[in-house]
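A.B. asks: Let me see the structure of the following:
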Amino acid sequence: MAPITEVEGRRLPLSNLEKVLYPATGFTKAEVLHYYATVAEVLLPHLRDRAVSFLRYPDGPGGQVFFTKNVPPGTPDWVTTAEVPRSEGPSRMVLVQDLPSLMWAANLVTEFHTHQWLVQNPGEADRIVFDLDPGPPATIVHCCEVALWLRDRLAEDGIEAYAKTSGSKGLHLLAAVRGASPERVSDYAKGLAVEAEKAMPRLVLHRMTRSLRPGKVFVDWSQNAARKTTAAPYTLRARAEPLVSAPVTWKEVEECRSPDGLALTAPDLGPRLTDHGDLLAPLLDPEHAGTLP
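C.D. replies: Reported below is the predicted structural model:
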C-alpha cells in the first residue's frame, strides 16, 4: 500500500518513492516530490488560474511519455478543474491552485505546461513567449545571442522580457502583455521572429522546416496560439538528468559561453532561490505588463 501523507489537511497517497526516474544521476521519485515542495512558493503563482497540461513519464524519460490534457481519471474531488475552450469543443482541465494539488500532480510524475492566458479570460493573452530551439551544431550559446536581440527589440516596443532555460537544449523568453487576443500576440511574435531572421540570416530561422534547422536557432513564435502550451517556470523536464526550466539572469545569458553553461538541475534551484528569489516575479505584476504596438 502506498504511504499516506497529509498536505495542508489533504491526505495524499504517494507511490513508488524509491523508483529511480532520472537514471543519469539516480534521482528518485521521492526527490522529485521534495523538489516540487521546495519550489512550490515560486512555482504555484505561475500555475495559478492556468489550465495545466501534464506531460507524464511515470517510469522515467526512458519509459512511456504521454500528454494528459483532460482531467485524469482518479483526480481527487478537491482538485480544482475548469472548462476550457478548444477547437474541437470545450474540455475540462486541471488547475493547480495550491500545495496539495501540486503534490498530487507531482506524484503522477509530470512536466507542467500552461497556456499564455488565464481561465477567467481565455480570449486575452497575458503572456508572450518565444521558444528558442537550436538545431545542432548550434547550441544554447547561439540561443543566448538571439535572446539578447529579441530582448532589445521588445524593449523598443516598451515590453520587458525575461529569460528561462527550456530545461532541454534551448531558451525561453517571456514577457507580460495586456489587452491583446492570442491571435494578435501570435501575429506580433511572428513579426519579431521574421525581423530576427532578417537581422541575423545566418543564425535565425522563423519557420519550422526541419531541413533548414541545422546550425540555426528556430524562433518558435507559434506557442502564443490559444491552443498551445509551454513548459512552466520551475517544471522538471523528462530528460536523463533532472533538468529544470529555470529562470536565469540577463547577465548569465550575456556571459554564456558553453553548451552546458545554463544547464540547471533540481539540486541547483534551492541555492538559486536563496540568491535570486523568483526572477520571473515581475511577470505576475500587472504594472510590468506591456501593450503591443
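A.B. asks: CA only for contacts and neighbour counts going forward, please
C.D. replies: OK.
A.B. asks: Please verify my assumption that residue 231 contacts residue 114.
C.D. replies: Yes - contact criterion CA atoms under 8 Å: residue 231 and residue 114 qualify, at 6.6 Å.
A.B. asks: Any buried residues in the helix or strand hosting residue 150, and which?
C.D. replies: Using DSSP states H and E, residue 150 sits within helix 140-156. By neighbour count on 16 or more other CA atoms under 10 Å, the buried set for helix 140-156 is 140-148, 150-151, 153-154.
A.B. asks: And the next helix or strand past it?
C.D. replies: Per DSSP H and E, the helix or strand that comes after helix 140-156 is strand 162-165.
A.B. asks: Nearest spatial neighbour of residue 238, chain-adjacent residues omitted?
C.D. replies: Closest residue to residue 238 apart from its sequence neighbours, by CA to CA, 6 or more residues apart in numbering: residue 61 at 4.9 Å.
A.B. asks: Distance of the one you found relative to residue 169?
C.D. replies: Distance of residue 61 to residue 169, given as CA to CA, to the nearest Å: 16 Å.
A.B. asks: picking that back up, show me what the helix holding residue 150 is in contact with.
C.D. replies: With CA atoms under 8 Å, 6 or more residues apart in numbering as the test, helix 140-156 has contacts from 132-134, 160-163, 169-171, 173, 192, 196, 203-204, 217, 253-254, 256-260, 262.
A.B. asks: Mark which of these are buried, thanks.
C.D. replies: Taking 16+ other CA under 10 Å as the criterion, what is buried in the contacts of helix 140-156 is 132-134, 160-163, 169-171, 173, 192, 196, 203-204, 217, 253, 256, 262.
A.B. asks: so where do the helices sit in the stretch 151-293 of the chain?
C.D. replies: All helices of the stretch 151-293 of the chain, identified by DSSP state H, counting those that start in this stretch, fall at 182-199, 250-254, 266-276.
A.B. asks: Second input sequence below; structure requested for side-by-side comparison:
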Amino acid sequence: MSAKTRVEVEGTRLTLSNLDKVLYPGNGFTKGAVIDYYARIAPAMLPHIAGRPSTRLRYPEGVDGQSFFEKNAPPHAPGWVRTAHLPTPGGSRASIDFVIIDDLRTLVWSANLAALELHVPQWRVGPRGGAHDPDLLVFDLDPGPPADLEDAREVAVMLREVLDDDGLRSFAKTSGRKGLHLYVPIAEASDERTSAYAREAARRLEKDHRDLVVSRMDKRLRHGKVFVDWSQNNRHKTTVAPYSLRAAEEPYVSTPVTWDEIEGDAELRFGPDDVRDRVERDGDLLEPLLELRQKLP
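C.D. replies: This next block holds a predicted model:
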C-alpha cells in the first residue's frame, strides 16, 4: 500500500502519495522533492503557464521507467481543476479536455502525478475557454553533435541580432538539456503569421551562417550545426515551460538566463536549488514576456 500524506493547499485538501519514491535515481531526487520544488517555484512559474493548455510528461516509475504524454484531464481529476475543451487535429480524438494549470493547488496535484515536465503552447485560452492567438514567438536552438551548448550560445547571439534589426527584443532560457530557447513577446497574431516570420528569420540566419546554422527540418543536415527550430510556433505544438524540470539523469531545470550569461562563460546548467536561489536574487528574468507586446514587422 502506498504511503499517503494529506496537505492543505490554498484551502483545498490534497492527498499526496509515495513522497519518498526516488524519481531521479542518479542523485536520489524524490517525488516529495519534485512537489516541493514546484510548490516553491510556483510564484515565478505560474504566470508563464496560467491560461495555457498543459501537456504533462509523466514518469510514474521515475526517469528510468516508462513515460507518457498526457494532454487530457484524467478521469480522476478533481472538480476544481480547470479544463478547456479544445481540438486536437491529428490526434486519436477530435477534441479533449486540456488541463489548465492556473494555481498552486493544480500545480501540486500535477506534480503528485509524477508530471516531471510541463509543456505549453505560445497562446492562451480565455476565461470561457476560447483560444486566443499566440502572444509569444519562440525559437528552439538545438545543437546536433558534435555541436554543443557553446555553439547554441553563439547562434543565440546571432539570432538576437536578427531580431534586434527587426525591432524585437528577445529573452532566453536554457532548454534544461543541451540547447537554448529564445522568446519574443508579441501583440497577438495568428500562428500562420508567427510561424511565417519565425521561419523567415531562421532562414536569414542560415543564409548568413551556413557553417553553423540550419533551419530545415531534415535531420541529415544537422550534424555539427545548430538547428534553429521555428516550427514550435505552430498552434498545435508546445515548448517546455519556463522553470519546468526535465526528465534526465539529473533534475535539471529549463532556466531563464541573461544575455551576459550567454555571451560569457557562465555554466548554463541549473538544478532546482540553483533556480530557487536565482529567482530569490534576480527575480523572474522572463517577466517581460508577461507585459511586453511587440508588433511583428
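A.B. asks: Any idea what the TM-score is?
C.D. replies: TM-score for the superposed chains, counting by TM-score structural alignment, normalised by the length of structure 1: 0.95, backed by 288 aligned residues with a CA RMSD of 1.2 Å.
A.B. asks: what sits against the counterpart of residue 36 of structure 1 in structure 2?
C.D. replies: Taking TM-score structural alignment, the alignment pairs residue 36 of structure 1 with residue 38 from structure 2. Counting by CA under 8 Å, 6+ apart, residue 38 of structure 2 touches 107, 108, 111.
A.B. asks: Grab the nearest non-local neighbour of the first one.
C.D. replies: This means residue 107 of structure 2. Among residues not flanking residue 107 of structure 2 along the chain, residue 101 sits closest, at 6.0 Å (CA to CA, 6+ apart).
A.B. asks: Correct me if wrong: that neighbour contacts residue 48.
C.D. replies: No - taking contacts as CA under 8 Å, residue 101 of structure 2 lies outside contact range of residue 48: 10.0 Å.
A.B. asks: In structure 1, what sits opposite the residue nearest to residue 107 of structure 2 in the alignment?
C.D. replies: Using TM-score structural alignment to pair residues, one finds that residue 101 of structure 2 aligns to residue 96 in structure 1.
A.B. asks: what's the spacing between its match and residue 79 of structure 1?
C.D. replies: The gap separating residue 96 of structure 1 from residue 79 of structure 1 is 7 Å, by CA to CA.
A.B. asks: One more: residue 180 of structure 1?
C.D. replies: Residue 180 of structure 1 is 30 Å from residue 79 of structure 1, by CA to CA.
A.B. asks: Also residue 161 of structure 1?
C.D. replies: 32 Å.
A.B. asks: Also residue 62 of structure 1?
C.D. replies: Residue 62 of structure 1 sits 29 Å away from residue 79 of structure 1 when distances are taken as CA to CA.
A.B. asks: Looking at those two, which has the bigger crowd around it?
C.D. replies: Legend: neighbour count by other CA atoms under 10 Å for residue 62 of structure 1 and residue 79, higher for residue 79 (17 against 14).
A.B. asks: Contacts only, for the equivalent of that one over in structure 2.
C.D. replies: In structure 2, the residue matched to residue 79 of structure 1 (TM-score structural alignment) is residue 81. Contacts of residue 81 of structure 2 were listed using CA under 8 Å, 6+ apart, and they are 99, 100, 101, 106.
A.B. asks: which one in structure 1 is aligned with residue 17 of structure 2?
C.D. replies: By TM-score structural alignment, residue 17 of structure 2 lines up with residue 15 in structure 1.
A.B. asks: Isn't its match up against residue 109?
C.D. replies: No - contact criterion CA under 8 Å: residue 15 of structure 1 and residue 109 do not qualify, at 10.3 Å.
A.B. asks: More neighbours: the two, which one.
C.D. replies: Shown here are residue 15 of structure 1 and residue 109; by other CA under 10 Å, residue 109 has more neighbours (23 against 15).
A.B. asks: Can you give me every residue that contacts the alignment partner in structure 2 of that one?
C.D. replies: Using TM-score structural alignment to pair residues, one finds that residue 109 of structure 1 aligns to residue 114 in structure 2. By CA under 8 Å, 6+ apart, the contact list for residue 114 of structure 2 reads 31, 58, 59, 60, 62.
A.B. asks: Show me those residues that map onto helices.
C.D. replies: In helices, defined here by DSSP state H, the members of the contacts of residue 114 of structure 2 are residue 31.
A.B. asks: Could you list which of the contacts of residue 114 of structure 2 belong to strands?
C.D. replies: Secondary structure from DSSP state E places residue 58 of the contacts of residue 114 of structure 2 in strands.
A.B. asks: Out of the contacts of residue 114 of structure 2, who's the most crowded?
C.D. replies: Neighbour counts for those peak at residue 31, which has 27 neighbours (criterion: other CA under 10 Å).
A.B. asks: Relative to residue 270 of structure 2, how far out is the match of residue 36 of structure 1?
C.D. replies: Distance of residue 38 of structure 2 to residue 270 of structure 2, given as CA to CA: 15 Å.
A.B. asks: now swap in residue 81 of structure 2 and tell me
C.D. replies: Here the criterion is CA to CA. By it, residue 81 of structure 2 lies 30 Å from residue 270 of structure 2.
A.B. asks: now do residue 80 of structure 2
C.D. replies: The span separating residue 80 of structure 2 from residue 270 of structure 2 equals 33 Å under the rule CA to CA.
A.B. asks: More neighbours: the two, which one.
C.D. replies: When neighbours are counted by other CA under 10 Å, residue 80 of structure 2 and residue 270 differ, and residue 270 comes out ahead with 20 against 9.
A.B. asks: Looking at structure 1, name the residue matched to the more buried one.
C.D. replies: Aligned counterpart of residue 270 of structure 2 in structure 1: residue 264 (TM-score structural alignment).
A.B. asks: and what of residue 190 of structure 2?
C.D. replies: When structure 1 is aligned by TM-score structural alignment, residue 190 of structure 2 is paired with residue 181.
A.B. asks: If we ignore the residues flanking it in sequence, what's nearest that match?
C.D. replies: residue 124 (4.5 Å).
A.B. asks: The one you found touches residue 177, doesn't it?
C.D. replies: No - counting by CA under 8 Å, residue 177 is not a contact partner of residue 124 of structure 1; they are 9.5 Å apart.
A.B. asks: Can you give me the neighbour number for residue 135 of structure 2?
C.D. replies: Around residue 135 of structure 2 there are 23 other residues, counting by other CA under 10 Å.
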